[in-house]
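In: need coordinates for the below:
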Amino acid sequence: MTTEITPQQLTVWRMVQRAQIQITRSLEVELLSGHDLAPAAYDVLARLSEAPERRLRMNDLAEKVLLSRSGLTRLIDRLQRDGLVEREACASDARGLFAVLTDAGGRRLAEATPTYLRAVRGQFPGVLDEEELRQCAATLAKLSVRYPF
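Out: So this is what the prediction gives:
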């Protein structure tokens, strides 16, 4: 296995990192200032809202939002303190827990979604034409093979 990387590959990698960081920072400013939600918290609420019965096992949720189990546990602790999610025991697995979106969490998500969509559009797809967006999606699909959506 080679550890070499070409200057072009390194440049592109750094461009991807920079774009991701800039987009995330902009999104964070919008969500925190308007709705007191970090992007990771928004992602958790959104994933729960899309799930059957607005609930997911903690392990499944961690995979979907790309957080470690401990990172998700800390985030769920905060969201639970704010009344946005609840934990429920899994009837089929005594060690398993579900994260469940509360009505208050659903309302906060609904309030934050227009801000989220506006910020994402302004930072990413809104600056790409249809062909660039298609090419970007194809490229990211290749890079995301290990972590399907």
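In: can we go C-alpha only for contacts and neighbour counts from here?
Out: OK.
In: now Leu32, nearest residue through space, not along the chain?
Out: Spatial nearest neighbour of Leu32, excluding adjacent residues (C-alpha to C-alpha, 6 or more residues apart in numbering): Ala38 at 5.7 Å.
In: any idea how far the one you found lies from Tyr116?
Out: Here the criterion is C-alpha to C-alpha, to the nearest Å. By it, Ala38 lies 11 Å from Tyr116.
In: give me the common contacts of these two.
Out: Common neighbours of Ala38 and Tyr116 are listed as Leu31 (criterion: C-alpha atoms under 8 Å, 6 or more residues apart in numbering).
In: tell me how many other residues crowd the nearest residue to Val120 once chain neighbours are set aside.
Out: Excluding the flanking residues, the one nearest Val120 by C-alpha to C-alpha, 6+ apart is Leu27, at 6.9 Å. Neighbours of Leu27 under the rule other C-alpha atoms under 10 Å: 22.
In: please generate a structure for the following sequence too, so the two can be compared:
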Amino acid sequence: MASPNEPRWLDQDEMAAWRGFVTASNLLNRRLERQLKEDSGLSHTQYEILVHLSAAPAGSLRMTELAEKLVTSKSGLTYQVTQLERMGLVGRRSCPSDVRGVFAELTDHGREAVRQAAPGHVALVRELLIDVLTREQLAVLAEGLGEVSARLRPDDVP
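Out: Purely as a prediction, here's the structure:
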């Protein structure tokens, strides 16, 4: 019997799942990053910021809420929003009800950048992931990764 301090090593099936996940996610991220850079001059993170802002009411979100949606640090988000500001895609404004609060808001130029970048990005996501898997595999993937995400999120994040 194994002692309680001994690690629970991965069996062959568990190791295959882990390695498959790591390899596929790294390859997928690399390809998506390259496609977005080449087609629109955006990083994947910058594209995701624009997508979240375009889906938000009035095209704006508090920086803290945006950081939670992106699962990133506030400082990392601040850097990316600064880059997007320099490109004229995003602006910032103070929160009228909270002096510490700052909103990121999509500019008209940012809305157009998302509109132009989205078709190529979605086509590649479909080609590399969605169309490779069956509906059943997609359902299992969504359920399994949803469970992992729920366990990893802090209690205070919806």
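In: picking up where we left off before, show me the contacts for the equivalent of the residue nearest to Leu32 of the first structure over in the second structure.
Out: Residue mapping for Ala38 of the first structure onto the second structure gives Ser43, with TM-score structural alignment as the criterion. Counting by C-alpha under 8 Å, 6+ apart, Ser43 of the second structure touches 33, 36-37.
In: whichever of the residues you listed end up buried, select them in PyMOL.
Out: Of these, the buried ones go into a single PyMOL selection, burial set by 16 or more other C-alpha atoms under 10 Å:
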select buried, resi 33+36
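In: mind listing which of the contacts of Ser43 of the second structure are in helices?
Out: Among those, DSSP state H puts 33, 36-37 in helices.
In: now do the strands in the second structure.
Out: Along the second structure, counting by DSSP state E, strands occupy 60-62, 90-95, 98-106.
In: other SSEs contacting the longest one?
Out: Under the contact definition 3 or more C-alpha pairs under 8 Å, 6 or more residues apart in numbering; DSSP states H and E, strand 98-106 of the second structure sits against helix 44-55, strand 60-62, helix 63-70, strand 90-95.
In: so Val148 of the second structure versus Pro7 of the second structure, what's the distance?
Out: Using C-alpha to C-alpha, one obtains 20 Å as the distance from Val148 of the second structure to Pro7 of the second structure.
In: more crowded one of these two?
Out: It is Val148, of Val148 of the second structure and Pro7, that has more neighbours when counted by other C-alpha under 10 Å, with 11 against 8.
In: the more buried one: what's it in contact with?
Out: Not one residue lies near Val148 of the second structure by C-alpha under 8 Å, 6+ apart.
In: sorry, back to before: now do the same for the residue nearest to Val120 of the first structure: its match in the second structure.
Out: Alignment note: Leu27 of the first structure maps to Leu32 in the second structure; criterion TM-score structural alignment.
In: roughly how far is stretch 28-39 of the first structure from the heart of the chain?
Out: From the chain centre to the centre of stretch 28-39 of the first structure is a distance of 13 Å (C-alpha atoms, centre = their mean, to the nearest Å).
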